[in-house]
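J.: Pasting the sequence and the predicted coordinates here, then a few questions.
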Amino acid sequence: MFDTVLVANRGEIAVRVIRTLRRLGIRSVAVFSDADARARHVAEADTAVHIGPTPAVGSYLSVERLLEAAARTGAQAVHPGYGFLAENARFARACAEAGLVFIGPPADAIELMGDKIRAKETVRAAGVPVVPGSDGSGLTDGQLIAAAREIGTPVLLKPSAGGGGKGMRLVHDPALLAEEIAAARREARGSFGDDTLLVERWIEGPRHVEIQVLADGHGQVIHLGERECSLQRRHQKVIEEAPSVLLDEATRAAMGEAAVQAARSCGYVGAGTVEFIVPGADPGAYCFMEMNTRLQVEHPVTELITGLDLVEWQVRIAGGEPLPFGQAEVVLDGHAVEARICAETARVTAAPDGSRVDFLPSAGRVLALREPQGEGVRTDSGLAVDTEVGTAYDPMLAKVIAHGPDRATALRRLRAALAETTVLGVDTNTGFLRRLLAHPAVAAGELDTGLIGREAATLVDAGVPDEVYGAAALLRQAALAPPEDGWRDPFSVPSGWRLGAEPAWTRHPLRVPGHEPVTVAVRDGEVRIGDAEPVAAALHTDGDRVILHWAGVTHLFRHAGDWLGRDGDAWQVADHDPVEAALHGGSAAAHAGTLTAPMPGTVTVVKVAPGDEVSAGQSLLVVEAMKMEHVIAAPHDGTVTELDVTPGSTVAMDQVLAVVLPTASAEEERS
């Protein structure tokens, strides 16, 4: 066993690894950037070292600074977590050269499996079926387009150097291949420093099933069953579970053996994951997609059904211990499901082919936090009150995992746990995940990777519930009242009472971001939202708890600042100043063509200039945040009259980027 291990990661990943190191009696060393000086993983480690500025390239991705931190703290080994340098062969070799044990696979295995093109060739030679696609590495844009046309759309563009859905593009229209290839290369270059792409055939009705493998340094390789990861959006996993309801015992055994052969083919050592694409209608026709040479985000579901701590076995294997059990001793017990809590805002927007849901990165400071506990519930989190959530890193904040004797119990426990989860100060996807888990197809296990894309609009609360506005207005009304201790002037109580007349209404203009402002009127015992009929309402507070009696129904909220949370959902209900909004809104025509940043981030691409004529839906700019790109498109035919950013500009949420004057208005202005 090692005495000291440096954890070369951040957030919930580092907290998770530190937890096991502490249980094993191993001293942990955390590293942190400027942005993470007060982060939870820093507080929970035995010691911590500052390694650089907020941008990851100068801190978490700096091999030199990580090695220096290890040397300063006497670390004997480095655990890379998952993400950043976890699949970086150069880092693994640099650790070895510095006399450090890299708690992961050999550098050669990382290098081989990190190149998806070589990986497919290697496992194919070992008898593992692979997805049909392009051949060869370093293909030009023209060669990629030719390969895609030969395969036939739809096709999937994939970065060869990395995973996690970064840079992946599903292309249905051959005419868009050039544009999508350029975007995929940008994302791949930004995420992995390598823009090499490959093309694969798109499997219709696909399910994403992966096998967890464990290999020691003495020649033993086993698998720990599968995980179903088909609930995805933008090719990134959202919900994972183990085992999969799709597989029978024979298919499970066959896929497990294929995964073991894939691991053997590259000389793998440690914990890793072999990912397969599986046609839902024919599970036996599974094909190898890639191998992740690291611990996966979703590893807790495997831990809960096997009773094994995968981080512990990573450490033990890296220390030279053989596995004391074989394949026959691996027993799967019950069912586990995991939900990824991410900092993001879901927005429903109109699109030519119907409503579309955009999941945009969010940022802010955690004002209040409540994480679930209870039988069968586990939370892996990097959050704490006052945590600053920015856009420099991945948006995942925490994971909530539930285990039960069967799938129905696990799902029920997870839904209840998400309802208990409260994060105020930052938008998260918690409420969305809870509704997704209640979807009939999910409950029935009828999953595929396109389910969220088809159903997302039905899982997002398009409007703000009236009781949310009511609670916010009553909280403001209560704040107007004088303290209750001692004598109170009855005329200072904000009840609306007037001598010889009906009580007056006190009006509170309010707004939730992404929604139109409303005016909520309050008087003694009643609330009226807009022009609606008054509703009988009363409110009581108990610390951060808000108990609202609304039209005969009692609602329980959590409250901090302008934020209210309930059942996993949260709303920022801010005061609205109609005068200021009118001053900054401009004319109706100008407002309709004003394009603002949908999220805080960095402008990476600008495709137009002032004076350019554009068409509705045309891509004008690209904003990147948390390793995700968001295309800003023209809302209508018109002329670009203002352009306030350049490539590299850092922008805030709702900052004006450009103005597109509608064609009719532009013609009137010219005449």
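T.: All right, it came through fine.

J.: use CA for all of it now, contacts and neighbours both
T.: Noted.

J.: Following element in sequence after the helix or strand encompassing I632, please.
T.: I632 belongs to strand 628-633 when assigned by DSSP states H and E. The helix or strand immediately downstream of strand 628-633 is strand 638-643, counting by DSSP H and E.

J.: which residues touch that following strand?
T.: Identification of contacts with strand 638-643 by CA atoms under 8 Å, 6 or more residues apart in numbering yields 608-616, 657-664, 666.

J.: What subset of those residues is buried?
T.: 613-615, 657-663, 666 (16 or more other CA atoms under 10 Å).

J.: taking these one by one, which sit in strands?
T.: Among these, the residues falling in strands (DSSP state E) are 613-614, 657-662.

J.: which residues does L85 contact?
T.: Residues in contact with L85, defined by CA under 8 Å, 6+ apart, are 8, 60-61, 91.

J.: A strand includes it, no?
T.: No: assignment of L85 by DSSP: H, G, I helix; E, B strand; the rest coil gives coil, placing it outside any strand.

J.: here comes the other one, which I'd like you to weigh against the first:
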Amino acid sequence: MFASVLIANRAEIAVRIIRTLRAMGVRSVAVHSDADRDARHVREADLAVRLDRGYLDIDAVIEAARATGAEAIHPGYGFLAENAEFARRCAAAGLVFVGPPAEAIEAMGDKIRAKETVSRAGVPVVPGGAEPDDDLVAAAAAIGFPVLVKPSAGGGGKGMLPVWSAGELPAALESARRTALAAFGDGTLLIERLVERPRHIEIQVLADGHGNVVHLGERECSLQRRHQKIIEEAPSPLLDADTRERMGAAAVDAAKSVGYVGAGTVEFIVSGRREHSGAPIGFSFMEMNTRLQVEHPVTEMVTGLDLVELQLRIAAGEPLPFGQEDVRLRGHAVEARVYAEDPARDFLPTGGRILALREPAGTGIRVGGAYGDGVRVDSGLAEGMAVGSDYDPMLAKVVAWAPDRAGALAALDRALGSTVLLGVTTNVAFLRGLLADPGVTAGTLDTGLVERHTAERHTTEAAVPDEVLAAAALVFQAGTGHPAGDPWDVADGWRIGERAWTLHRLGVPVRVRGPVDDAEIEVNGRSLGRARLVLRDGEAAVTVGGVTRRYALARDHGALWLGALWHEEGGHAWRITRAEPGRDREATAHAGDGVVRSPMPGTVLVVKAAEGDPVTAGQPLLIVEAMKMEHTLTAPVDGVLAELRARPGQSVELDAILARVTACE
């Protein structure tokens, strides 16, 4: 076994790999950018090396490995994990790449070539066409709409776009090609028949250098938004033993077809419409991820295996210590991904500094079939850490195991309910609501369920309970020393967050009469009765109308964050500020006058119009990108583009004014 391994990745995956290296007695070497110099993976590694130009600088990563005496490089599951050139450069430098051969990466990294390869091995594939051999417009017409446009290179759902009609296809091809070039350096596209109400099921495979290949069962990954998974589970509630055996065998065949070595995932698409037909479940190959997957913990928890340890042993030349007949799936595991995003704003990325953090008690990496209390947290978070737009918005993963699926869902809900993260808006509360969705609890999943669930919750997601506003008013007043009722008795009142004008354009007046240990509270003209505040160690116990609720507290540039510490609202966090006089009225006045604001902090990619151009409502004006996601900004009204404040490459803040359209008279 290696004495020292460098981890060419960051955040939670680097922390997770470090844990296994420590358990194996192997020295860990971390790398980091300037933005990550104080990150948790840097603190937990035995050694850490700064990279001048970031994590994708192959020369710097290899030099760091040489300088620290590392014998192998583990790429985690970032871009370098599927970079064939990086694998070759490691070998040329005398370093072991903890991953598959470069040839296998190339064969499966190109989706077009991958489909051709596995099809020859007898694995079913989705009908479609691909560049450069096929004209995609003609191919779409031949297979019929709807279709799915996909970049040939890369993964993670980036650049994938559903297209419902021929008229939508040119714009979709343009967007997908631009994303593919920016993310993967390759604008080649393919097109496939869009499977309606599909289920996304993947098979974990392991292959050693001695010709042994096994699968470890499946993972259900159908709960997605923007083609990015947010909740995964093992095993799938859909598959029976026969289908699991057929899909597992197909995954093994796919791995063998490219001489695969290491840990990998073969992804299949299954039509959700077949669930009740009585016919055998059909499946089609989508792609193979030639790396460890974000969702690998659910497989570890139902098999009792440490996939990182097995990766390292395979890379060191050891044979697999078990055969297919030895693989047993026990119980059920579910994983939820915690993202820095705002579900109430169409899952746009967020950012900030982590002011307070409480993660559910986890027992770390599970090895050898020990399941314990069934809770695991993979996280790279720490209080004081800045969350910016430089990297992927995923912050952590919360995983739960139980003997059955219902127990695992309940355990995950409890774990998320005990999660507190203040300073950055996250999706934790949304995840809890999603777990309670009838389709999720029944196991009747498909990749469109999250969008349907979001639409149903849209009108309530942004609501701020009166009791929370009352609690904020009491806490603010306790910290001011001002007499009761002053200065809070103002028309603008209280509102949520700096972006409140999008939620509460006129503000919500909150009045506090009397001392904070015995006050009368009024919210928006409605009396809530008597109230009492007790502050202690970063928490507030607030009694309103005879009910006491506990909150975690943090302050941020004059604003107040409150995190619910009772189970029903656990995971919810609110940022409350006192509205400045006139601010909400100004926002309201501008709300309908053609102002175009940035929906997220990011970078302007494309400007599609110039000042003075006539525009129509809905016409694309700009494209802003952040955290690997594009967002198109359109003209709010018919008129003239009277003002343009953006240029390609420009960094913009959340809610920055980028353009203004003067409406036609």
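T.: It's in. As the structure is a computational prediction, the values presented were derived from the model and not from experiment.

J.: any chance of the buried ones among the contacts of strand 638-643 of structure 1 in CSV, with distance to P513 of structure 1 too?
T.: Below are those laid out as CSV (distance: CA to CA, whole Å):
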residue, distance to P513 of structure 1
E613, 30
V614, 28
S615, 28
L657, 18
A658, 20
V659, 21
V660, 22
L661, 24
P662, 25
T663, 29
A666, 30
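
J.: residues in structure 1 matched by the longest strand along structure 2, start to end?
T.: Longest strand in structure 2, counting residues (DSSP E): strand 213-225. Aligned by TM-score structural alignment, strand 213-225 of structure 2 falls on residues 221-233 of structure 1.

J.: From the chain's centroid, how far away is that stretch?
T.: Stretch 221-233 of structure 1 sits 18 Å away from the centroid of its parent chain (CA atoms, centre = their mean, to the nearest Å).

J.: again with stretch 258-270 of structure 1
T.: Remark: stretch 258-270 of structure 1 is offset 29 Å from the chain centroid, using CA atoms, centre = their mean.

J.: Next: stretch 419-439 of structure 2.
T.: Distance, centroid of stretch 419-439 of structure 2 to centroid of chain: 12 Å (CA atoms, centre = their mean).

J.: still on that earlier bit, once aligned to structure 2, how far is the strand holding I632 of structure 1 on average?
T.: Superposing on structure 2 places strand 628-633 of structure 1 at an average distance of 0.7 Å from its equivalents, by mean CA distance after the TM-score superposition for structure 1.

J.: The nearest residue to E233 of structure 2 once chain neighbours are set aside sits in which helix or strand?
T.: Sequence neighbours aside, V334 is the residue nearest to E233 of structure 2 in space, at 4.2 Å (criterion: CA to CA, 6 or more residues apart in numbering). Per DSSP H and E, V334 of structure 2 falls inside strand 332-339.

J.: residues in structure 1 aligned with that strand?
T.: Across structure 1, the stretch matching strand 332-339 of structure 2 (TM-score structural alignment) is residues 335-342.

J.: for P361 of structure 1, what are its contacts?
T.: By CA under 8 Å, 6+ apart, P361 of structure 1 lies in contact with 343-345, 391, 395, 599-600, 625-626.

J.: Now the buried members of those residues.
T.: Neighbour-count burial (16+ other CA under 10 Å) applied to the contacts of P361 of structure 1 gives 343-345, 391, 395, 599-600, 625-626.

J.: List just the nearest of these to E12 of structure 1.
T.: In terms of CA to CA, no member of the buried ones among the contacts of P361 of structure 1 lies closer to E12 of structure 1 than P395, at 11.1 Å.

J.: ok, that closest one touching R340?
T.: No: P395 of structure 1 is beyond contact range of R340, at 9.8 Å (criterion: CA atoms under 8 Å).

J.: in structure 2, which of the contacts of L85 of structure 1 remain in contact?
T.: Checked against structure 2 using both residues aligned by TM-score structural alignment, their matches' CA atoms under 8 Å, the contacts of L85 of structure 1 keep these contacts: 8, 61, 91.

J.: part of a helix, is the second one?
T.: No: note on L61 of structure 1: no helix contains this position according to three-state DSSP, which reports coil.

J.: just checking, what residue in structure 2 corresponds to it?
T.: Matched to structure 2 by TM-score structural alignment, L61 of structure 1 sits across from L56.

J.: Give me the neighbour count for V238 of structure 1.
T.: Using other CA atoms under 10 Å, V238 of structure 1 is surrounded by 22 other residues.

J.: Please apply the same query to the one 10 residues further on.
T.: Counted with other CA under 10 Å, the burial measure for D248 of structure 1 works out to 11 neighbours.

J.: quick one: the match of strand 213-225 of structure 2 to structure 2 mean distance?
T.: Looks like 0.4 Å for stretch 221-233 of structure 1 (mean CA distance after the TM-score superposition for structure 1).

J.: which residues are in contact with that stretch?
T.: By CA under 8 Å, 6+ apart, stretch 221-233 of structure 1 touches 206-215, 237-244, 252, 256-257, 259-260, 263-264, 301-302, 306, 326-327, 330, 332, 447-453.

J.: Buried ones among those?
T.: The buried subset of these (16+ other CA under 10 Å) comprises 206-215, 237-244, 252, 256-257, 259-260, 263-264, 301-302, 306, 330, 332, 447-452.

J.: Tell me which of those residues fall in strands.
T.: Among those, the members found in strands (DSSP E) are 206-215, 237-242.

J.: What's the match for A121 of structure 2 in structure 1?
T.: That one, A121 of structure 2, aligns with A126 by TM-score structural alignment.

J.: Let me know whether its match touches Q261 as I believe.
T.: Yes: with contact defined as CA under 8 Å, A126 of structure 1 counts as touching Q261 (6.6 Å).

J.: which of the ones in strands among the buried ones among the contacts of stretch 221-233 of structure 1 sit farthest apart?
T.: Spatial extent of those (CA to CA) is set by the pair P206 and A215 at 28.4 Å.

J.: Count the neighbours of A479 of structure 1 for me.
T.: By other CA under 10 Å, 11 other residues sit near A479 of structure 1.

J.: Check the gap between it and V17 of structure 1 for me.
T.: Distance, A479 of structure 1 to V17 of structure 1, by CA to CA, to the nearest Å: 44 Å.
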